[in-house]
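Q: give me a 3D structure for the following:
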Amino acid sequence: MTPSHENYYVPEQSGWPILTTMGLALVGMGAPVLLAGGTPDFFALGLMILAFIFFGWFRRVVIESQKGLYSAQMDVSFRLGMIWFIFSEVMFFAAFFGALFYVRTFAVPWLGGAGSNAMTGQLLWPDFIAAWPLLDTPATGFDRPSEIVDPFHLPLLNTILLVSSSITLTFAHHCLKQAKRWQASAWLAFTVALGIAFLWVQGIEYVEAYTHSGLTLRSGIYGSTFFILTGFHGIHVTLGTIILLVMLIRLLRGHFNSEHHFGFEAAAWYWHFVDVVWLGLFFFVYVF
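A: The predicted structure is shown next:
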């Protein structure tokens, strides 16, 4: 008798979760070693394991979905899982934005002798000038950048690219819901191209920052927060672009229809989240 999956779904036992744990552990152990000047062995091995997991695990889910094994209950589970995942990413970036706001609102004024911390500033750094982004402060223990990144040059171009990509992705989604597969594929391909263009422009920006502006990871707290926030966002854009490319391949292979396309929707949610984070970066890291 063929089992029914209308009301519940019990997945088979899988080794993917424990393998994911191993990969993340190797990345977590290897990253500090790599940053400290050690060998990249553990970090590289962890990344290879994670890449293998992404391909194998998601492939398994796609196959099961195409076989019709998932019920409405699983659809709800997938949606809730994606919502919690994006929420965790919101908290991830909130921590770094919080660090930026804390430094600019409290730490820098304290070192400058604001309020009741005048004595603290004089004792710790008497020559400190509390003017963000610390271009006028005498360099002591860090490489002071000669200038900051012009927000209305490459960052503005990247803002236009990323906002445009959200618009084209929305067009692709509407075309898919109307069963216009080729139009949806064209708009999605345009979105992937815009994502690649964003990464290309960000690479140019980093080269200019290092070679012409002296803005590096050693440029004090400004350099650290700048590259941590923009760098992690760049990693998310890279992952999002890969995900959208996979969705494009699936769309061309006929994996989605107008009613059932949560994989596409999940990718769109993630991409719109990345877009919103960039708007925050543009205003609070580059402009203000």
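Q: going by C-alpha atoms from here, please, whenever you check contacts or count neighbours.
A: Noted.
Q: what's the spacing between Trp271 and Asp127?
A: Going from Trp271 to Asp127 by Cα to Cα, to the nearest Å gives 44 Å.
Q: the more surrounded of those two?
A: Neighbour count, other Cα atoms under 10 Å: between Trp271 and Asp127, Trp271 has more, with 25 against 15.
Q: please, which helix or strand holds that one?
A: Following DSSP states H and E, one finds Trp271 within helix 262-281.
Q: list the contacts of that helix.
A: For helix 262-281, the surrounding residues in contact (Cα atoms under 8 Å, 6 or more residues apart in numbering) are 75, 79, 82, 86, 93, 159, 162-163, 166, 169-170, 173, 229-230, 233, 236-237, 240, 243-244, 247.
Q: inside helices: which ones of the residues you listed?
A: 75, 79, 82, 86, 93, 159, 162-163, 166, 169-170, 173, 229-230, 233, 236-237, 240, 243-244, 247 (DSSP state H).
Q: still on that earlier bit, can you say which of the contacts of helix 262-281 are buried?
A: With neighbours counted by 16 or more other Cα atoms under 10 Å, the contacts of helix 262-281 contain buried members at 79, 82, 86, 93, 159, 162-163, 166, 169-170, 173, 229-230, 233, 236-237, 240, 243-244, 247.
Q: that older thread, buried residues in the helix holding Trp271?
A: So, applying 16+ other Cα under 10 Å, buried residues of helix 262-281: 263-268, 270-275, 277-278, 281.
Q: let's compare: structure for the following, please.
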Amino acid sequence: MSQTTAARGFDHYFVPEPSTYPLFGSVALLLFGAGAALWLNDVPSGPWIFLAGVAVLIYMLFGWFGQVVRESESGRYGWRVGKSFRWSMGWFIFSEVMFFAAFFGALFYARVLSVPWLASGDNEALLWQGFSSAWPTAGPYTPSGAEAFTPMGAWGIPAINTLILLTSGATLTWAHHGLRAERRGQLKLGLLLTIALGLVFLGLQIYEYGHAYAELNLRLDSGIYGTTFYLLTGFHGLHVTVGVIMLTVMLGRALAGHFSPQRHFGFEAAAWYWHFVDVVWLILFVVVYLL
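A: Presented below is the predicted three-dimensional model:
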């Protein structure tokens, strides 16, 4: 292919060949949802249908993403495709921002509006004698009164995890600088350190949950505090898991010789997502643990 033809192809928008991967994705979601519903209703085939959906979904992800990687590495994507990728990733992260905004909004509503209202005036009779608007609330009502629990403190594992995520953001930025400067060793080491820090974060969070259940009596059903605590921290932990998977894929691509200083949006997209996860944790640490 001549340089003129390559430049012309680079300027035009790439139109991919017809693909069956969307069909596989639809089948995967159908099996995934149906299997989960049957599983929750104790139907024996439910878990198997659910796992079949997961397997089909993994096949689709590997196949579809692999095709996109091969097309990118072959130089078939131009600046128009790169621009669309950036817009798509930006909107995806915005949807994730709204996702967490809804959860933070639920915490704000419960803590600032709902709980004080229930503790005011004659509303106290709606719950139990002695209920107050102090946060965290006393937990669920039992015949012997409110079941006591200890809220999770900020200093300890949560503070360590905050330091870990902040450090991981720095190591990922260091890896990005290495990529832009064509220092492949720095790129690989930075990615490896970021992945390791993410795994340490997840391990400490699992330990924190075990400590909360066994020693603090803080469970998912420990009033609105327990519900919002596990909802926010749990979904953030899920996002950290997704981020670790994304960065692991980027490390594999880096080891395979992919990316260049000029063309590395796959790496940038994973970095955007990881920095988003970092920012959400900082807000979560202040709102859930400190305040």
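Q: superposed, what's their TM-score?
A: After superposition, the two chains reach a TM-score (TM-score structural alignment, normalised by the length of structure 1) of 0.90; 283 aligned residues with a Cα RMSD of 2.3 Å.
Q: re earlier: so the helix holding Trp271 of structure 1 aligns onto which residues of structure 2?
A: Per TM-score structural alignment, the counterpart of helix 262-281 of structure 1 in structure 2 is residues 265-284.
Q: how close does the matching stretch sit to structure 1?
A: After superposition onto structure 1, stretch 265-284 of structure 2 sits on average 0.4 Å from its aligned residues (mean Cα distance after the TM-score superposition for structure 1).
Q: centre of the chain versus that stretch, how much separation?
A: On the basis of Cα atoms, centre = their mean, to the nearest Å, stretch 265-284 of structure 2 is displaced by 9 Å from the centre of the chain it belongs to.
Q: just want the most central residue of structure 2.
A: With distances taken as Cα atoms, centre = their mean, His239 lies nearest the centre of structure 2, 1.2 Å away.
Q: what lines up against that residue once you look at structure 1?
A: Matched across to structure 1, His239 of structure 2 falls on His236, judged by TM-score structural alignment.
Q: ok, and the closest non-adjacent residue to its match?
A: Leaving aside its sequence neighbours, His236 of structure 1 sits nearest to Val274 (Cα to Cα, 6 or more residues apart in numbering; 6.9 Å).
Q: next one: the corresponding residue of structure 2 for Phe198 of structure 1 from Gly178 of structure 2, what distance?
A: Counting by TM-score structural alignment, Phe198 of structure 1 lines up with Phe201 in structure 2. According to Cα to Cα, Phe201 of structure 2 and Gly178 of structure 2 sit 24 Å apart.
Q: pick out whichever of the two has more residues nearby.
A: Ranked by neighbour count (other Cα under 10 Å), Phe201 of structure 2 and Gly178 place Phe201 first, with 24 against 19.
Q: quick check: the more buried one vs Tyr273 of structure 2, distance?
A: Look at Phe201 of structure 2 and Tyr273 of structure 2: by Cα to Cα, they are 16 Å apart.
Q: cool, and Gly198 of structure 2?
A: In terms of Cα to Cα, Gly198 of structure 2 sits 13 Å off from Tyr273 of structure 2.
Q: next: His176 of structure 2.
A: Relative to Tyr273 of structure 2, His176 of structure 2 is positioned 14 Å away (Cα to Cα).
Q: ok, which stretches of the stretch 101-250 of structure 1 are helices?
A: Ranges of helices in the stretch 101-250 of structure 1, per DSSP state H, counting those that start in this stretch, are 108-111, 118-124, 154-177, 181-211, 220-252.
Q: okay, the ones you listed in a markdown table with distance to Glu12 of structure 1 next?
A: Shown next, in a markdown table, are these (distance: least, Cα to Cα, whole Å):
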| stretch | distance to Glu12 of structure 1 |
| --- | --- |
| helix 108-111 | 54 |
| helix 118-124 | 60 |
| helix 154-177 | 31 |
| helix 181-211 | 33 |
| helix 220-252 | 24 |
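Q: closest to Thr20 of structure 1 out of the ones you listed?
A: With Cα to Cα, the closest approach to Thr20 of structure 1 among those belongs to helix 220-252: 16.9 Å.
Q: for that closest one, give me the average deviation versus structure 2.
A: Looks like 0.8 Å for helix 220-252 of structure 1 (mean Cα distance after the TM-score superposition for structure 1).
Q: now that helix and helix 154-177, what's the angle there?
A: Per axes from the mean of the first three to the mean of the last three Cα atoms, to 10 degrees, the angle that helix 220-252 of structure 1 makes with helix 154-177 is 20 degrees.
Q: and Ala106 of structure 2, how far from Val287 of structure 2?
A: Taken as Cα to Cα, the span from Ala106 of structure 2 to Val287 of structure 2 is 12 Å.
Q: ugh, wrong one, Phe62 of structure 2
A: Look at Phe62 of structure 2 and Val287 of structure 2: by Cα to Cα, they are 37 Å apart.
Q: so the two - more neighbours on which side?
A: Between Phe62 of structure 2 and Val287, Val287 has the larger neighbour count (other Cα under 10 Å), namely 13 against 10.
Q: quick one: the more buried one is in a strand?
A: No. With DSSP: H, G, I helix; E, B strand; the rest coil as the criterion, Val287 of structure 2 is helix rather than part of a strand.
Q: quick check: the gap between it and Gly105 of structure 2.
A: Separation of Val287 of structure 2 from Gly105 of structure 2 (Cα to Cα) stands at 11 Å.
Q: ok, now Gly33 of structure 2?
A: Going from Gly33 of structure 2 to Gly105 of structure 2 by Cα to Cα gives 27 Å.
Q: out of the two, which sits in the more crowded spot?
A: Each of Gly33 of structure 2 and Gly105 has its neighbours counted (other Cα under 10 Å); Gly33 has more, 15 against 11.
Q: which residues touch the residue lying closest to that one once chain neighbours are set aside?
A: Nearest residue to Gly33 of structure 2 in three dimensions, chain neighbours excluded: Phe50, at 7.2 Å (Cα to Cα, 6+ apart). For Phe50 of structure 2, the contacting residues are Leu31, Phe32, Gly33, Ala34, Gly35, Ala36, Trp39, by Cα under 8 Å, 6+ apart.
Q: at 7 Å what do you get?
A: Leu31, Phe32, Gly35, Ala36 (Cα atoms under 7 Å, 6 or more residues apart in numbering).
Q: check the secondary structure at it for me.
A: helix.
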